[in-house]
Structure formats: C-alpha cells, structure tokens
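S.K.: Could you work out the structure for the sequence below:
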Amino acid sequence: MHSPGKITLVGFDADDTLWQNETFFRLTQARLESLLADFCDSATLHDRLIAAERRNLGHYGYGVKGFTLSMIETAIEVTQGRVSAQVIAEIMAAGREMLEHPIELLPHARAAVEQAAEQFHVVLITKGDLMDQERKLAQSGLGDLFHGVEIVSEKTADTYARLFTRHGARAESALMVGNSLKSDVLPVLAAGGFGVHVPHGLTWELERAEPPAQHPRFFELEDLSGLNSLLGRLVA
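M.R.: The predicted structure is shown next:
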C-alpha cells in the first residue's frame, strides 16, 4: 500500500511532459538520415548519433545545440570527412529550425498545472539549454502559473533535494511529475520524494529506465488529466 506524506510542493518537468519535444528531434534525425543516405543506412547512423550524443553530454549538455553539434560530428564520421559544406549548412539550418519551432502543449497540461497551483507550491524543473528552455516556457503561456522555475544541467537526487529546500520543502513532502523515469522519477524517489511518471509516446534512448513498480512513492498516469485526482488521494 502506498504511504503518502504531507505534500507541499509539486514539480513539473517541461519537455514531453507539458509540451512536445522529442517529436522534433526525431523529425530532424530523419532529415539527417536523408542527407547522409549515400554514406550509411539508418540503423548505422542512429547508432553513431546516439554514441556521439552520449560522448558529448558532458561537454555540451542537453538540448538542441548539443544535438546539432552531435549531428555534425556524426556526419563527419560516417562520411570519413567527406561531408560537404552544403550538408553541414543544412544540418545547422535544421538545428535553428528546432530552436524556432512553435510550442505545442500536450493534452491537459494547462489544467494540470492550474489545478496543482491552487493547493501546492508549483515549480517547473527542467534541464537543457537555458535560452531555449526560457523561450519555450515564454511561448507556452504557462509561465505565470509557476511559483518558481529551475533550469538545471542534470537531474540527480542531490539536485532535487537542493531545489526542494530552496523552495521551502523537504524532499519527503515534494512530488515530481514527468515523462522520464531516469530524470524525473528515479532521482526524486532516491531523494525521498514522490515520483509520478506520465509516459510520452516517444522516449529518447538515453532517458530510458525500468519503472520502480514496487516503490511505495511511485505512481504512473496515462496522461496529465489524472494528476489532480491522484494529488487529492495523496493528501486526503
């Protein structure tokens, strides 16, 4: 049986929790595959690109800019340095288009944040490029609903514990909502909080993890429409 505590803070992830994100990465990767079709097949390109992203996370962090640099690096690798300046320019253009893409809110996102904000201290906790995340939040129209916004380079148990404390909550009284088990759920549980997984149809390979199904503070929702009811049960 789940053992709720007194929840005072609700954290929301941003990308693929409140608005679409991975969809645009997949579309851009398909564009890269088309550009490099004469040099390698899709499966090989995918493996090379994931390897490049994994290598580069510590240097470039998360987000479109790091992804664009990893695409360029992959293009150089699979063509053995023969990639044309035109293809490089097209990759860079694809990255800029991602940075300019309009925000598409996911179903029930606004209502979920509004309802949570009526009872709890609500904080947006996201990782990635600072400028891009600020742009997306501004375009989303959700910015005024949050009591705080935190854009971090990585989501770890220590990071969450520090952020919860900054916003006046103990980890044991904080709940995090997100699409990534690896970033939004597991480290929060490790810190002592509640983790609510709201799966997105697409999950970046480097964010995949096994659900902690037996953990007493782990919950999974089909979509954000169920969050208000879950919060009601936990504080009842």
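
S.K.: alpha carbons only for contacts and neighbour counts from here, please
M.R.: Noted.

S.K.: Please enumerate the helices of the chain.
M.R.: Using DSSP state H, the helices of the chain run over residues 22-35, 42-60, 64-78, 85-100, 109-117, 130-140, 157-166, 186-191, 227-235.

S.K.: what sits up against the second one?
M.R.: Meaning helix 42-60. 33, 66-67, 70-71, 73-74, 78, 205-206 (C-alpha atoms under 8 Å, 6 or more residues apart in numbering).

S.K.: Taking the residues you listed, please make a ChimeraX selection of just the buried ones.
M.R.: Burial among those is assessed by 16 or more other C-alpha atoms under 10 Å; the matching ChimeraX selection reads:
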select :33,66,67,70,71,73,74,78
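
S.K.: hang on, the earlier thing: from the helices of the chain, pick the one with the highest average neighbour count.
M.R.: Neighbour counts (mean count of other C-alpha atoms under 10 Å) averaged over each of the helices of the chain peak at helix 186-191, with a mean of 23.

S.K.: And for that helix, what's in contact with it?
M.R.: If you take C-alpha under 8 Å, 6+ apart as the criterion, helix 186-191 is touched by 155-158, 160-161, 171-172, 175-176, 194-195, 212, 217-218.

S.K.: again, but for stretch 227-236
M.R.: Contacts of stretch 227-236 (C-alpha under 8 Å, 6+ apart): 4-7, 112, 115-116, 221.

S.K.: want to throw those into CSV with distance to Leu186?
M.R.: Below are the contacts of stretch 227-236 laid out as CSV (distance: C-alpha to C-alpha, whole Å):
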residue, distance to Leu186
Pro4, 17
Gly5, 18
Lys6, 20
Ile7, 18
Ala112, 22
Gln115, 24
Ala116, 21
Leu221, 16
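
S.K.: To compare against the first, here's the next sequence to fold:
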Amino acid sequence: MNSEYNDIKVIGFDADDTLWVNETYFREAELEFAKLLSRYETANKIDQELFKMEMKNLLLYGYGVKGFVLSMVEMALELSNNEVSNSTINSILNIGKDMLNKPVELLEGVEEALKTLSNDYRLILVTKGDLLDQERKLKKSGLTDYFHHIEVLSDKQETNYSQLLNHLDIKPSEFLMVGNSLKSDILPLVNIKAKAIHIPFHTTWLHEQVNDDETKDKAYKTLSSLLDLKTLLN
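M.R.: Predicted structure coming up:
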C-alpha cells in the first residue's frame, strides 16, 4: 500500500460524473433549450443567460434537474418578454422529464473498483443535488450494496464535510474523498486535512470550475480512472 494512505479507513465517492455520466445530459439539454428559443437570441447568448439564471436561483432551488428546468422556464419567459408559447414551455418540461428518465451509465471500472475497495475500506457515497433523483440513479446503478452510508448534501463546502465526518465519527486523517470536481470534491477536503483524489470527467459545469491559483500548493492526486485508484491504494 502507498504509505501516504496508511491511515485511510473510509473512502467517500462523489456520484455524478465520478461513478456515472451526468453532466453530458445537461449539455445536451442546453442545446435543445437553445434551439427552442432560437427565435429570440443566439445559442451562445441563451447559454450565458441560462447560466446566470441558474446561479441566481441556486439558493432557492439547489442543485439538480428540477432546479435546472425551473431556470429554463424562467429564462424562456424573460427572453421572450413573456410571449413564449405553451407548447415551448411544455417542450422544456419534457426536456427535464427526459433527463430524469435517462439510464444510468456507469463510468469505466467503477463497479470493479468498488467491489475490490469494499473489502478493505468502508465506502460512503457523498453527493449533492435533488434527493429523489439521486436515490433513483443510485437504485438504477446497482451500486447500493457497496456503500455503508449514503449522504445527499445541499452543498459541498468545508462545513458540510466537517459536519458529515463528525456525524459518522470519522477523523479527517482517516478519510479519502474521490471525485471529479476540484471545487466540490477535492479542495474542501484538503482544507480540512483529509485526503482527496481527483478523477476528471471530460466536461465540467462552469460553476464547478476553478483557476490555477485556487489549486496551487494543494495536496491532492489526479488519476485517470477508478481503476488507477485500486492500483494506488493496493
């Protein structure tokens, strides 16, 4: 075992874009939304304004598909000066329903890695977003039995992680977090003296992106897949 991780007893995993595909579906939905509103603005402008609307509504709706859909509806009304048709609103709602009904596509090596790691560590799922949607995806994933604990947080900041670790009686020095988002899965853990491993996904939501100054001198490792995590720890 890599001596750097000798004290690790519990491994936390992010869900979306760490265990299964998620952000890809949001990008596809944004393209469909831009097509629906193309008579009012350019695709680039619609995308920019929708992101602003999501940020404006984040504290009200939280993360997830449902808040995203409400932001699309509000954006459609604003861009059209409240003239958008009922048919278009219905199409926006159907975009959201389609997202919620997507199959769960596991990323490479996920189940194999969880199966192996669960023999030596307590595994917990630490995600954020809409509770019902995350429960649905977890059930469809077939991964539930690998986790000792499942937590859906309203946000992933240092305070959220500290409260969770305290609640589960886990010392930061004994905890390793694995995720695709530097902002949500890596930096908060490094800042509370836990370990973290970054496994990038090919696309990242603008809200989750960080600059080089934020990651400078931060102690975390980057791997290409969960299969590499097995190798690193074993």
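
S.K.: Please state their TM-score.
M.R.: Superposed pair, TM-score by TM-score structural alignment, normalised by the length of structure 2: 0.95. Supporting alignment: 230 aligned residues with a C-alpha RMSD of 1.4 Å.

S.K.: Out of the contacts of helix 186-191 of structure 1, name the ones that lie in strands.
M.R.: Among these, DSSP state E puts 175-176, 194-195, 218 in strands.

S.K.: Can you add neighbour count and distance to Leu27 of structure 1 and give these back as CSV?
M.R.: Converted to CSV, these look like this (neighbours: other C-alpha atoms under 10 Å; distance: C-alpha to C-alpha, whole Å):
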residue, neighbour count, distance to Leu27 of structure 1
Leu175, 26, 32
Met176, 24, 29
Phe194, 29, 33
Gly195, 28, 30
Phe218, 20, 32
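
S.K.: if we take those, which one ends up nearest to Met131 of structure 1?
M.R.: Distance to Met131 of structure 1 across these (C-alpha to C-alpha) is lowest for Met176, with 23.0 Å.

S.K.: give me every residue that touches the closest one.
M.R.: 10-13, 184-185, 188, 193-196.

S.K.: so Leu221 of structure 1 makes contact with Val198?
M.R.: Yes. The criterion here is C-alpha atoms under 8 Å, and Leu221 of structure 1 meets it with Val198 at 5.2 Å.

S.K.: Please say which of those two ends up with more neighbours.
M.R.: Neighbours were counted for Leu221 of structure 1 and for Val198 using other C-alpha atoms under 10 Å; Val198 has more, 23 against 15.

S.K.: that older thread, of the contacts of stretch 227-236 of structure 1, which is the nearest to Glu22 of structure 1?
M.R.: Taking C-alpha to C-alpha as the measure, Glu22 of structure 1 sits nearest to Leu221 out of the contacts of stretch 227-236 of structure 1, at 19.2 Å.

S.K.: Map that closest one across to structure 2 for me.
M.R.: Counting by TM-score structural alignment, Leu221 of structure 1 corresponds to Leu223 in structure 2.

S.K.: and whichever residue in structure 1 pairs up with Ile92 of structure 2, how far is that from Asp129 of structure 1?
M.R.: Matched to structure 1 by TM-score structural alignment, Ile92 of structure 2 sits across from Ile91. To Asp129 of structure 1, Ile91 of structure 1 is 18 Å away according to C-alpha to C-alpha, to the nearest Å.

S.K.: returning to what we had before: so which pair among the contacts of Met176 of structure 1 is furthest apart in space?
M.R.: Farthest apart among the contacts of Met176 of structure 1 by C-alpha to C-alpha are Asp13 and Gly193. That separation is 14.8 Å.

S.K.: of those two, who's got more company?
M.R.: More crowded of Asp13 of structure 1 and Gly193, by other C-alpha under 10 Å: Gly193, with 27 against 22.

S.K.: For the residue of structure 2 most remote from its centre, give me its contacts.
M.R.: Relative to the centre of structure 2, the most outlying C-alpha is that of Glu83, 34.0 Å out, by C-alpha atoms, centre = their mean. By C-alpha under 8 Å, 6+ apart, the contact set of Glu83 of structure 2 is Leu77.

S.K.: what's next to the longest strand that structure 1 contains, contact-wise?
M.R.: As assigned by DSSP E, the longest strand anywhere in structure 1 is strand 121-127. Strand 121-127 of structure 1 has contacts (C-alpha under 8 Å, 6+ apart) with 8-15, 62, 113, 116, 133, 145-155.

S.K.: If we use 6 Å, what do you get?
M.R.: Identification of contacts with strand 121-127 of structure 1 by C-alpha atoms under 6 Å, 6 or more residues apart in numbering yields 9-14, 146-153.

S.K.: tell me how far the ends of stretch 132-149 of structure 1 are from each other?
M.R.: For stretch 132-149 of structure 1, the first-to-last residue distance is 14 Å (C-alpha to C-alpha).

S.K.: and that stretch, how far from the chain's centre?
M.R.: 14 Å (C-alpha atoms, centre = their mean, to the nearest Å).

S.K.: Same question for stretch 148-168 of structure 2.
M.R.: The gap between where stretch 148-168 of structure 2 is centred and where its chain is centred comes out at 14 Å by C-alpha atoms, centre = their mean.

S.K.: again, but for stretch 193-210 of structure 1
M.R.: With C-alpha atoms, centre = their mean, you get 9 Å for stretch 193-210 of structure 1.

S.K.: Stretch 112-131 of structure 1 too?
M.R.: In this view, stretch 112-131 of structure 1 has its centroid 13 Å away from the chain centroid, taken as C-alpha atoms, centre = their mean.

S.K.: just to revisit the earlier point, out of the helices of structure 1, the one nearest Ser180 of structure 1 is which?
M.R.: Among the helices of structure 1, helix 186-191 comes nearest to Ser180 of structure 1, with 8.8 Å by C-alpha to C-alpha.

S.K.: Just tell me the aligned range of the closest one in structure 2.
M.R.: Aligning helix 186-191 of structure 1 against structure 2 (TM-score structural alignment) gives residues 187-192.
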